[in-house]
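J.: The following block contains a protein sequence and its predicted model.
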Amino acid sequence: MITTDFVPGSPCWIDLGAPDVPATADFYRRVFDWEFQSYGPPDAPDANDFGVLKRDGKSIAGIGKLTEEGARSAWMIYFCTPDADATTGAVERLGGKVRVAPMDAAEEGRMAQYTDPQGGQFAVWQPGKTKGMEAADQPGTLCWTELYTTDAAAAKEFYGSLFGWTTQDVELPGGGGTYSMITPAGQPEERMHGGLMELPPDALTLTGGKPYWHPVFAVEDCDATVAKVTSNGGSVQMGPEDAEGVGRLAVCVDPNGADFVLLTPSTPMPASDRG
């Protein structure tokens, strides 16, 4: 499970690059009841180009205007690190590439973004005043992270060397392949925070065959939330369907092409702060 008790290598933040921030924030408001809080100067023309998405007053994710030419709208997953500069050096030694060099976010923390050797993009966050997301593993929040990669063995070697992750392989029913569940270094199995799975390039249609990470959001009713996605301009790639021992899930795409997964877990979730 994902918690807000962040340890090195655990997911601690997510953000979304979008071509139209207010419109995209409105889509997620309708789907998850998230509220958008702008971080821009109120009178500036770009006041709404960056902000935070909140649920019940707690920060869930960041959202910013997509500015990189040719880039697709996508969710970025940040993993906690005690030293972004040291992690950057390790990424390069292990064959990854630096997309955004380590930089300070005022006094909130220090961040960097990378591409793994197979092409999957991810990021790290070195906590300052901001430790990370303020809620997780409850309805409307991040509950899992997932990597679709073209080489599972190489991905496990890279991330295992970088973060110290341990993995546990599970054979999917019906010959669906092997799914590797990820646990942060030195943590028990109940702190598993994600998984990775090998897929052929022709199955990775959103990225033209390149590996990618995506977030999984917990919801109380997968089918009802899927209906909100489709009625507000999003689409469904897979599901809703039941996964034994996991829950009911669906792979969705927002109106800009950013993918995410909805999951109603088979075990009860902690209640949100709402009465």
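T.: Arrived safely, thanks for sending.

J.: going forward, measure contacts and count neighbours with C-alpha atoms only.
T.: Noted.

J.: Show me where the stretch 101-250 of the chain has its helices.
T.: Taking DSSP state H, counting those that start in this stretch as the criterion, the stretch 101-250 of the chain carries its helices at 152-163, 222-231.

J.: Let me have those in JSON lines, adding mean neighbour count as columns.
T.: Supplementary listing: those in JSON lines, determined by neighbours: other Cα atoms under 10 Å:
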{"stretch": "helix 152-163", "mean neighbour count": "17"}
{"stretch": "helix 222-231", "mean neighbour count": "18"}
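
J.: got TSV for these, with distance to residue 63 too?
T.: Converted to TSV, those look like this (distance: least, Cα to Cα, whole Å):
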stretch	distance to residue 63
helix 152-163	26
helix 222-231	18
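
J.: Residue 240 is nearest to which of these?
T.: Counting by Cα to Cα, residue 240 lies closest to helix 222-231 out of the helices of the stretch 101-250 of the chain; the figure is 6.4 Å.

J.: Let me see the contact set for residue 132.
T.: Counting by Cα atoms under 8 Å, 6 or more residues apart in numbering, residue 132 touches 4, 6, 12, 13.

J.: how near is it to residue 51?
T.: 14 Å (Cα to Cα, to the nearest Å).

J.: for residue 253, same thing?
T.: With Cα to Cα as the criterion, residue 253 and residue 51 are 21 Å apart.

J.: who's in contact with the closest residue to residue 243 other than its chain neighbours?
T.: Distance criterion Cα to Cα, 6 or more residues apart in numbering; nearest residue to residue 243, sequence neighbours excluded, is residue 249 at 7.3 Å. Residue 249 is in contact with 222, 239, 240, 241, 242, 243, 261, 262, 263, 264, counting by Cα under 8 Å, 6+ apart.

J.: here's the one I want to compare it with:
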Amino acid sequence: MLFHDEPWPDGTPSWVDLMVPDQAKAVAFYRGLLGWDVQAGGEETGFYGMAMLQGRPVAGIGQTPAGQEMPAVWTTYLSVSDVDKAAAAITEAGGRIVVPVMDVMKEGRMAVATDPGGAAFGLWEPGNHTGTQVTAAPGTSAWNECMSRDYPAAKAFYEKVFGYGVDDISGGGFTYSVLLLGGRPIGGIGGMPTDVPSEVPSNWSVYFWVADADASAAKAVELGGRAVGEPFDSPHGRQVRLVDDQGVPFLVIAPNEQSGKPEGWDD
């Protein structure tokens, strides 16, 4: 387990949150699955819940505001030092701002955007809240990726707006690039596989670290969710796609012999 107290470099996925119709139900599900202690804020925050590990924030769970139709999804936020500048760059590069830049009390400033393929993501300019403060442990974010129905356009967009380098690892009908900042992998972007139903839009996904992917899949089912397929091994860990008890997809991944344990992982 590693702690991180400083603002994340521009372009780094620094936070994830979930907005759902039933916040209490989501809190119970993810507490049971990932071991989070979720602490609700006051009325001024909309009772936004901060998921904590070792007393430090790792994710957010909020209630969909009354009267607003919003998809129940995990949103990935990319850290930026100037959200207004980032929003302008997104528009110039062919993206769209769908939630305008706003202040979030003294915690920071945010916006929500979509890339040219329609995948939604957030921007976070840190104030008091810098983003996730724990990594390399069960219950923390492990990876964030954009799967796009227009991979060339999306790839060019993120390179232009955030200055990412790319490491193309495509092959065998698989189209995917690792996004790099200063030579360090911080996320991925891929082409939507052909077997994905046409109604599934381009999207950003979040992976959470777990100690045991098989046990987590079984636990998700016990808590009212479901597994999409069986856990499988990859060079990056043993992983499985899950859906929570309100229909929200996400993935979990556990270290395996191929991947080894990430730096800072407790034995």
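T.: Done, it's in. Note that this is a predicted model, so its numbers are computed, not measured.

J.: Just the ones in strands from the contacts of residue 249 of the first structure, please.
T.: Cross-referencing the contacts of residue 249 of the first structure against strands under DSSP state E gives 239, 240, 241, 242, 243, 261, 262, 263, 264.

J.: Closest one to residue 31 of the first structure out of the residues you listed, please.
T.: Nearest to residue 31 of the first structure among those, with distances taken as Cα to Cα, is residue 262, at 10.6 Å.

J.: Find the nearest non-adjacent residue to the aligned partner of residue 233 of the second structure in the first structure, please.
T.: Alignment note: residue 233 of the second structure maps to residue 242 in the first structure; criterion TM-score structural alignment. Leaving aside its sequence neighbours, residue 242 of the first structure sits nearest to residue 248 (Cα to Cα, 6+ apart; 4.3 Å).

J.: Surely the one you found is in contact with residue 220?
T.: No. If you go by Cα atoms under 8 Å, residue 248 of the first structure and residue 220 don't touch, sitting 10.0 Å apart.

J.: Give me the common contacts of these two.
T.: residue 264.

J.: More neighbours: which of these two?
T.: Applying other Cα atoms under 10 Å to residue 248 of the first structure and residue 220 shows that residue 248 carries more neighbours, namely 20 against 17.

J.: Contact partners for that one?
T.: Counting by Cα under 8 Å, 6+ apart, residue 248 of the first structure makes contact with 222, 240, 241, 242, 263, 264, 265, 266.

J.: which residues does the fifth one contact?
T.: Okay, so that is residue 263 of the first structure. 216, 217, 218, 219, 222, 247, 248, 249, 250.

J.: between those, which is nearest residue 60 of the first structure?
T.: Among these, and counting by Cα to Cα, the member closest to residue 60 of the first structure is residue 217, at 10.5 Å.

J.: What is the equivalent residue in the second structure for the closest one?
T.: Counting by TM-score structural alignment, the partner of residue 217 of the first structure is residue 208.

J.: was I right about residue 136 of the second structure contacting residue 142?
T.: Yes. At 7.3 Å, residue 136 of the second structure counts as touching residue 142 under the criterion of Cα under 8 Å.

J.: Need the residues touching each of the two.
T.: With Cα under 8 Å, 6+ apart as the test, residue 136 of the second structure and residue 142 both reach residue 209.

J.: what about the residue nearest to residue 82 of the first structure when sequence neighbours are not counted, distance to residue 196 of the first structure?
T.: Once flanking residues are discounted, residue 82 of the first structure sits nearest to residue 126: 5.5 Å by Cα to Cα, 6+ apart. According to Cα to Cα, residue 126 of the first structure stands 24 Å off from residue 196 of the first structure.

J.: I'd like the contacts of residue 132 of the first structure written out as CSV, with secondary structure, neighbour count and distance to residue 61 of the first structure added.
T.: Listed next are those as CSV, based on DSSP: H, G, I helix; E, B strand; the rest coil; neighbours: other Cα atoms under 10 Å; distance: Cα to Cα, whole Å:
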residue, secondary structure, neighbour count, distance to residue 61 of the first structure
4, coil, 16, 13
6, coil, 18, 15
12, strand, 30, 10
13, strand, 24, 6
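
J.: Can you list which of those carry over to the second structure?
T.: Retained in the second structure: 6, 12, 13, out of the contacts of residue 132 of the first structure (criterion both residues aligned by TM-score structural alignment, their matches' Cα atoms under 8 Å).

J.: and the second one, what pairs with it in the second structure?
T.: In the second structure, the residue paired with residue 12 of the first structure is residue 14, using TM-score structural alignment.

J.: May I ask you to confirm that its match is in contact with residue 80?
T.: No. In this structure, residue 14 of the second structure is not within contact of residue 80 by Cα under 8 Å, at 9.4 Å.

J.: quick one: common contacting residues for the two?
T.: With Cα under 8 Å, 6+ apart, residue 14 of the second structure and residue 80 have common neighbours residue 124.
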